[in-house]
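Visitor: for reference, the sequence and a predicted model appear below.
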Amino acid sequence: MARVLIAPDKFKGSMTAAQVGAAVAAGIRQVLPDASVTVVPVADGGDGTVAAALAAGFTAIPVVATGPTGEPVDTTYARRDDLAVVELADVSGLLRLPDGKLAPMSATSRGTGEVIAAAVAAGCRRVVLGIGGSAGTDGGAGLLQALGARLLDAEGTEIGGGGAALAQVATMDLTALRERMADVEITVACDVDNPLTGPHGAAAVYGPQKGADDRQVTALDAALTHWADIVAATTGADRRDVPGAGAAGGVGFAAVAVLDSLLAPGIELVLDLADFGVHLADADLVVTGEGTLDEQTLHGKAPAGVAAAALAADVPVVAVCGRNTLSEDRLHAAGFTAAYSLVAIEPDVHRCFTEGEELLKRLGTHIAERHLPRTTMATGPAVNHVGIVPQ
């Protein structure tokens, strides 16, 4: 009996990881009805991280927290025993901006800190924090304020939210934060190595993606530099150049410099939460994927992490995607035996979005036919290993 482990990330804007996995599984079973198919949704620390934890058996805990521009949002963290999984994207992320209106100077990470505070108050003593997809560049100041830090201006007034406000910080009091977080261990899912400031820092590299123009990028970088000076003076250590400090608009910096957090690759943390190694042990084939396979995929994205784990276990791995821009050599070097794309069997991109699940079922049949011992044959056009329909 064939044993297949399906571990996809979401197809962003189209399907959740669970939907992708279910569709591929249905296609495989059309060819091999008796196949043992296990679906393990994964993520790389951005949106979908909590969903991956819930799929792995964690319990959903609802929380109302502050959104990136101050409005309340309904969010969820995942809990198992004393471990909480918190996803910045679902409370302080771009997807939480009202009407999608960018707020580069004022967006705050406060809500993420509120979710962590709620988990700690409920008894959690370990937190995995996924920080991809942030809306702001506030250096993690909002997160720290929610956990009890007092950030005061020259007149002793608490500063407001957002990166621009960091320029006003004169003193920092961590007494209440340290009391609250004394026995709490935070691990941050981080897939970038940018420092906090400078030409490769949070403002310069990611500020434009969050709506900052050149003038605002300069102002934000200056504010982050001042913020790093204040934090260094308060804690006795300068952590602005730690790889990953610039992640999520500087939330990585706050986590490392103030919360003594460990930064770790997001996909590795998610695979551990999902007990991926246990499922992998009995697999004959692994299927992973995401919306687009490209060079970014190979630098810390979920499919590359899944492929690396499968390769280490000597289990072949294939990918499904909306589109693939990687060459055969690049795919093979990353550990993929093959990659199958929706656009190879449906050139209409709109239909790939609206009919993605049905198309993925067809790719599932192709995968079963080409990569698993088969007892029956499904009809449909064959697809080669880079997702091109042969004529």
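Guide: On my side now, so go ahead.

Visitor: contacts, neighbours, all on C-alpha from now
Guide: OK.

Visitor: pull the residues that contact stretch 122-132.
Guide: Judged by Cα atoms under 8 Å, 6 or more residues apart in numbering, the contacts made with stretch 122-132 from elsewhere in the structure are 44-47, 49, 81-89, 93, 116, 183-190, 247-248, 251-252, 266, 269.

Visitor: quick one: which of those residues sit in strands?
Guide: When these are checked against strands using DSSP state E, the ones located there are Leu83, Ala84, Val85, Val86, Glu87, Glu185, Ile186, Thr187, Val188, Ala189.

Visitor: who wins on neighbours among the residues you listed?
Guide: Neighbours here mean other Cα atoms under 10 Å. Within the ones in strands among the contacts of stretch 122-132, the largest count is held by Val85, at 33 neighbours.

Visitor: so who does that residue touch?
Guide: With Cα under 8 Å, 6+ apart as the criterion, the residues that contact Val85 are Thr49, Val50, Ala53, Tyr77, Ala78, Arg79, Val127, Val128, Leu129, Gly130.

Visitor: ok, and here's another one to check against it:
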Amino acid sequence: MSTPAPPVIVVAPDSFKGSASAAQAAAAMARGARAVAGDAARIIELPLADGGEGTLDAMLAVWGTEPLTVDATDALGRPCTARYGISADGTTGIIEAAEANGLPQVSDVDPQPLAADTRGVGRIAAALLDAGVQEILLCIGGSATTDGGAGLLAGLGVRFLDAGGHRTGTGGGDLASIEGVDVSGLHARAAAVRWRIAVDVDNPLCGPRGAAAVFGPQKGASPEDVATLDGGLAHLARVLRAEEVAASPGCGAAGGMPLALVAVLGAVMVPGAELVSTAVGLPQALAGADVVLTGEGRLDSQSLGGKVVDAVRRTAAATTRVVVIAGAVQLDAAACRDAGLTAAFSIAPGPAELAGLQADAERLIEDTAAQACAALGLGTGRCG
């Protein structure tokens, strides 16, 4: 009788918010799998993210590179230091926009939704262009801005002009005064690279489901501010001749940041989890996998609509068993089967307080991974 080939196990989780980063969760799952499957097993660690908070760290962990920093400005134009990343081969750069225009950076002052802009994100992009990357992955969650991406382009040298030919501001409250766009000063490489924007919502730019109406209040916008912002975004779309872009799903993400980038630079919007999984090579890793362990803080119906678990289950071959490990599992067995999941396990060993689970998350993730692998028959049948 021939000896079975050692199993190929891919561990590809999102972060467990407030408990473990994606890289920490992946390492814990790998330890648990190794304890059961043995040293002969091939275990591939691919920490993932959905394009929001933590995406930069997840990508750096997979690339094996360190974060770089650049002098930028926050959403209110104050100096700040922002991190960004470049792949080991130097071809791909990643920006987590909230490093410059995020809400936490301006939480020390009263909200200024009409003034906030994305110029600082443009400064990060300029650093990547200067470094010679061929592709920029732009992750835009957590923004304090509603400027349609105008500030970002201004940070790359574009001038926005009023009816008299004078430079305008690029905050959300300035958009209605823009009548012309001068791209003569645009960074020389800005239009030559490939831009992919990670979005995790399907909102259009304007209207009742638009950037201002849905997300503006979270950024401190009053009803009057929302009306101003919505009108300004619609006006900017007309000036850029990008009404069709404005109506597309996802253009309302992060205060409409995709608008100017798609219209001027030909950027492409991509679901965040799909962008990250493609960039780190998940399809290739899963091609020969027997099992994939994925997970996040909470497995529920939203997990199947564009999040990391969704990307993993859609990428895995029909013969690959997909197991979810989560802090809380809110899908029953039938829902898991319908979604193509082999099984889902909560890390909670019993009734527990959230604080306790968070404090001991890595050990619990490791133990649950061992339990799952033993249940799948990947080792001796005994828990690791």
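Guide: Thanks, I have it. Source: prediction; values computed, not measured.

Visitor: re the thing from before, for Gln30 of structure 1, state which of the contacts of Val85 of structure 1 is nearest.
Guide: Looking at these and their distance to Gln30 of structure 1, the nearest is Ala53, at 28.4 Å (Cα to Cα).

Visitor: ok, Pro208 of structure 2 - how many residues close by?
Guide: 12.

Visitor: next, it: secondary structure please.
Guide: Put simply, Pro208 of structure 2 is coil when judged by DSSP: H, G, I helix; E, B strand; the rest coil.

Visitor: same question for Thr368 of structure 2.
Guide: Of the three states, Thr368 of structure 2 takes helix according to three-state DSSP.

Visitor: map it across to structure 1 for me.
Guide: Applying TM-score structural alignment, one finds that Thr368 of structure 2 aligns to Leu363 in structure 1.

Visitor: also Pro249 of structure 2?
Guide: Residue mapping for Pro249 of structure 2 onto structure 1 gives Pro243, with TM-score structural alignment as the criterion.

Visitor: repeat for Gly148 of structure 2
Guide: Aligned against structure 1 - with TM-score structural alignment as the criterion - Gly148 of structure 2 pairs with Gly139.

Visitor: spit out the contact partners of the closest residue to that match other than its chain neighbours.
Guide: The spatially closest residue to Gly139 of structure 1, leaving aside those adjacent along the chain, is Gly250, at 3.7 Å (Cα to Cα, 6 or more residues apart in numbering). Contacts here follow Cα under 8 Å, 6+ apart; on that basis Gly250 of structure 1 touches Thr137, Asp138, Gly139, Gly140, Leu196, Ala202.

Visitor: in the stretch 201-350 of structure 1, which spans are helices?
Guide: Secondary structure of the stretch 201-350 of structure 1, counting by DSSP state H, counting those that start in this stretch: helices at 214-235, 251-257, 266-273, 276-280, 302-312, 328-333, 342-345, 349-354.

Visitor: so where is the fourth one in structure 2?
Guide: Helix 276-280 of structure 1 corresponds to residues 282-286 in structure 2, going by TM-score structural alignment.

Visitor: flag every buried residue along that stretch.
Guide: Buried positions in stretch 282-286 of structure 2, judged by neighbour count with 16 or more other Cα atoms under 10 Å: Leu282, Pro283, Ala285, Leu286.

Visitor: please apply the same query to stretch 366-376 of structure 1.
Guide: So stretch 366-376 of structure 1, judged by 16+ other Cα under 10 Å, has buried residues His366, Ile367, Ala368, Glu369, His371, Leu372, Arg374.

Visitor: coming back round to it: just the buried residues of the contacts of Val85 of structure 1.
Guide: In terms of neighbour count (16+ other Cα under 10 Å), the buried residues within the contacts of Val85 of structure 1 are Thr49, Val50, Ala53, Tyr77, Ala78, Arg79, Val127, Val128, Leu129, Gly130.

Visitor: and the fourth one, helix, strand or coil?
Guide: Each residue gets one of three states, and Tyr77 of structure 1 gets strand by three-state DSSP.

Visitor: what residue in structure 2 is paired with it?
Guide: Across the two structures, Tyr77 of structure 1 finds its equivalent in Gly85 of structure 2, going by TM-score structural alignment.

Visitor: give me the number of residues near the residue mapped onto Glu224 of structure 2 from structure 1?
Guide: Residue correspondence, TM-score structural alignment: Glu224 of structure 2 in this structure matches Arg215 in structure 1. Other residues near Arg215 of structure 1 number 8, with proximity taken as other Cα under 10 Å.

Visitor: next up, the contacts around Arg215 of structure 1.
Guide: Residues counted as contacts of Arg215 of structure 1 (Cα under 8 Å, 6+ apart): none.

Visitor: right, and Gly133 of structure 1 touches Leu88 too?
Guide: Yes - in terms of Cα atoms under 8 Å, Gly133 of structure 1 counts as a neighbour of Leu88; the distance is 7.3 Å.

Visitor: okay, and the common contacts of those two?
Guide: The contact sets of Gly133 of structure 1 and Leu88 overlap at Gly46, Asp47 (Cα under 8 Å, 6+ apart).

Visitor: counterpart of Asp50 of structure 2 over in structure 1?
Guide: Using TM-score structural alignment, the equivalent of Asp50 of structure 2 in structure 1 is Asp44.

Visitor: also Arg238 of structure 2?
Guide: Aligned partner of Arg238 of structure 2 by TM-score structural alignment: Asp229.

Visitor: re earlier: make JSON lines from the helices of the stretch 201-350 of structure 1 and add distance to Pro68 of structure 1 to it.
Guide: Listed next are the helices of the stretch 201-350 of structure 1 as JSON lines, based on distance: least, Cα to Cα, whole Å:
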{"stretch": "helix 214-235", "distance to Pro68 of structure 1": "16"}
{"stretch": "helix 251-257", "distance to Pro68 of structure 1": "13"}
{"stretch": "helix 266-273", "distance to Pro68 of structure 1": "22"}
{"stretch": "helix 276-280", "distance to Pro68 of structure 1": "33"}
{"stretch": "helix 302-312", "distance to Pro68 of structure 1": "26"}
{"stretch": "helix 328-333", "distance to Pro68 of structure 1": "38"}
{"stretch": "helix 342-345", "distance to Pro68 of structure 1": "34"}
{"stretch": "helix 349-354", "distance to Pro68 of structure 1": "28"}
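
Visitor: that's all I had, so thanks and see you.
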